[in-house]
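[1] Sequence and predicted model, in that order:
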Amino acid sequence: MLENELERLRLFAYCRVSTRMQVEGGNMENQRRSINRFIEQRRYKCEIVQWFEDEGISAFKERPAYERMMERLLEGGADGIIVVRLDRIGRSVKQLSNLIDTLERDDKKFIASEQSIDTTTMEGRLLTHILMTVAQFEVELFKERSREGRERYVDEGGVWGRKKIEIDTNLKKQLIRRYNSGAGTTKLSKFLATHGIEMSPPTVWHRLVEWGVEIRTIY
């Protein structure tokens, strides 16, 4: 893309912090500064049409500012989105991949100011897809190694773990829903304890994998 085309880019800037403590600690302001500094240093001279901010909201919960931004973006309100990092706008490979696909279909641009991700360039588009592919590969590789390790241990005569704890269908659904809403395995372990079930966070993680839950990837 030519430089004079970049100068005409009209962007929506999106910032998000997960907890109230991060809001009070200035994390939101740090994101704003990073985005402004990136634009100045790279001489984009593009206009930030509007700032959208979700405060104290997990990437896996409803994000009202994000939803408003995407609606306005697809209506033609801007040429693209700028964030500081990928994890501010999505944390799973599937979530990010769907976003990038949506933006590309509508010829919208995506920039992550602190990760050299910039889909206004061919190199930036390639890097974005490479990062998402590598992240997915790491998740799948970890699953495969875990499975092979268990199988090898059993083949050598070992007994894998303690007797498997049964979790009824209703409790299973609650665990999956809480995980998809942003709860970590430690919180899920404590939640199970309130139902009289002792299960370590790593075991909870393996159960989620076993149930086919999409595991979050942190960038």
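    Nice, I can see it. Numbers count the residues shown, from 1 in each chain.

[2] CA atoms for contacts and neighbours, from now on please.
    Noted.

[3] Please verify my assumption that residue 63 contacts residue 54.
    Yes. Between residue 63 and residue 54 there is a contact under Cα atoms under 8 Å: 6.4 Å.

[4] What segments of this protein are helices?
    With helices called from DSSP state H, the chain shows them at 3-6, 20-24, 27-42, 64-72, 93-105, 122-155, 169-180, 185-193, 201-210.

[5] among those, which is nearest residue 82?
    Proximity to residue 82 (Cα to Cα) singles out helix 27-42 among those, at 7.3 Å.

[6] Counting by contacts, list what that closest one packs against.
    Helix 27-42 makes packing contacts with strand 10-17, strand 80-83 when contacts are defined by 3 or more Cα pairs under 8 Å, 6 or more residues apart in numbering; DSSP states H and E.

[7] which of those strands is buried the deepest?
    Comparing those by mean neighbour count (mean count of other Cα atoms under 10 Å), strand 80-83 ranks first with a mean of 24.

[8] Please enumerate residues in contact with that one?
    Outside strand 80-83, the residues within contact range by Cα atoms under 8 Å, 6 or more residues apart in numbering are 9-15, 31, 35, 73, 89, 103, 108-113.

[9] Tell me how far the residue nearest to the spatial centre of the chain lies from residue 147.
    Geometric centre of the chain, nearest residue: residue 91, 1.0 Å, by Cα atoms, centre = their mean. Using Cα to Cα, to the nearest Å, residue 91 is found at 24 Å from residue 147.

[10] Comparison target below:
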Amino acid sequence: MKIGYARVSTHDQTLDLQIDALNADGCDRIFTDEGVSGAKSSRPEWDKCLDQLRKGDVLVIWKLDRAGRSTKHLIEVSEFLEFKGVELRSIQDQIDTSTAMGKFFFRTMASIAELERDIIKERTEAGLKAARARGRKGGRKKTVTKGQELEAKRLAEAGEMPITEICKQVGISRATYYRLVD
């Protein structure tokens, strides 16, 4: 049986390209994860996919980085599949672990996927450092004004209103209230 797996890291991305390729490859069943990083070893549909695999099955992925981003994790996956008697096929990378060259190429590509992830991480950190050097601060802009904060604290200290009323009057969420008052 051919079992396919597709994943996108953000909800802005679409699975269509990967699913079309998996269907064209003849997958009998396809598992998909949306908004889940390949760096995470545990992904809901990935875990179900691995659980479904039986001896003689072929796990088909669109590209190697869909299965994972670290060499260590990809090699663990490879060893798990080998233990279960399951072959791995990566459509874009043209990897087929049923051959010695396929296994070698798999490990090489796993190293490249990890390198790519590390380079992206380094670029991001360098960009944030450069932005901080120019006086920019990262993170989300504050949505609560100083006036809202002071008013929430004043009303809380007075103790005359329930928290729900304070939140409505000031225009903040309950979680924000607790963050400000505590």
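    Good, I have the coordinates. Quick caveat, the model's predicted, so the values are computed rather than measured.

[11] Could you get me the TM-score between them?
    TM-score for the superposed chains, counting by TM-score structural alignment, normalised by the length of structure 2: 0.58, backed by 131 aligned residues with a Cα RMSD of 3.7 Å.

[12] Can you name the residues that contact whichever residue in structure 2 pairs up with residue 86 of structure 1?
    Residue 86 of structure 1 maps onto residue 64 in structure 2, with residues paired by TM-score structural alignment. Applying Cα under 8 Å, 6+ apart, we find residue 64 of structure 2 in contact with 90, 93, 109, 110, 113.

[13] Among those residues, which one lies nearest to residue 128 of structure 2?
    The closest of the contacts of residue 64 of structure 2, once distances to residue 128 of structure 2 are taken by Cα to Cα, is residue 113, at 22.9 Å.

[14] quick one, what contacts that closest one?
    Listed by Cα under 8 Å, 6+ apart, the contact set of residue 113 of structure 2 reads 64, 65, 69, 70, 71.

[15] these two touch, right, the last one and residue 116?
    No. With contact taken as Cα under 8 Å, residue 71 of structure 2 and residue 116 are classed as non-touching, separated by 11.0 Å.

[16] Out of the helices and strands packed on helix 27-42 of structure 1, the one nearest residue 204 of structure 1 is which?
    Among the helices and strands packed on helix 27-42 of structure 1, strand 10-17 sits nearest to residue 204 of structure 1 (Cα to Cα), with 25.9 Å.

[17] Quick one: work out the angle between the closest one and helix 64-72.
    Relative orientation of strand 10-17 of structure 1 and helix 64-72, computed by axes from the mean of the first three to the mean of the last three Cα atoms, to 10 degrees: 160 degrees.

[18] can you list the residues that contact strand 10-17 of structure 1?
    Residues from elsewhere that reach strand 10-17 of structure 1 (Cα under 8 Å, 6+ apart): 23, 27-28, 31-32, 35, 46-58, 66, 69, 73, 78-84, 88-89.

[19] Kindly report the same for stretch 13-33 of structure 2.
    With contacts defined as Cα under 8 Å, 6+ apart, stretch 13-33 of structure 2 is touched by 1-8, 34, 43-46, 48-49, 60-62, 91.

[20] now do 7 Å
    1, 2, 3, 4, 5, 6, 7, 8, 45, 46, 49, 62 (Cα atoms under 7 Å, 6 or more residues apart in numbering).

[21] That one: end-to-end distance?
    End-to-end for stretch 13-33 of structure 2, by Cα to Cα: 11 Å.

[22] for stretch 17-33 of structure 2, same thing?
    By Cα to Cα, the extent of stretch 17-33 of structure 2 from end to end equals 14 Å.

[23] gap between it and the chain center?
    Relative to the centre of its chain, stretch 17-33 of structure 2 is centred 19 Å away, using Cα atoms, centre = their mean, to the nearest Å.

[24] how about that stretch: buried residues?
    Neighbour-count burial for stretch 17-33 of structure 2 flags 18, 19, 21, 22, 27, 30, 31, 32, 33 (criterion: 16 or more other Cα atoms under 10 Å).

[25] which residue in structure 1 lines up with the second one?
    So the one you mean is residue 19 of structure 2. Counting by TM-score structural alignment, residue 19 of structure 2 corresponds to residue 32 in structure 1.

[26] For residue 105 of structure 1, list the residues it contacts.
    By Cα under 7 Å, 6+ apart, the contact list for residue 105 of structure 1 is empty.

[27] if I line the two up, what does it land on in structure 2?
    Correspondence of residue 105 of structure 1 to structure 2, assessed by TM-score structural alignment: residue 83.

[28] For residue 76 of structure 2, see how far away that match is.
    Applying Cα to Cα to residue 83 of structure 2 and residue 76 of structure 2 gives a distance of 10 Å.

[29] same check, this time on residue 49 of structure 2
    Counting by Cα to Cα - residue 49 of structure 2 and residue 76 of structure 2 are separated by 15 Å.
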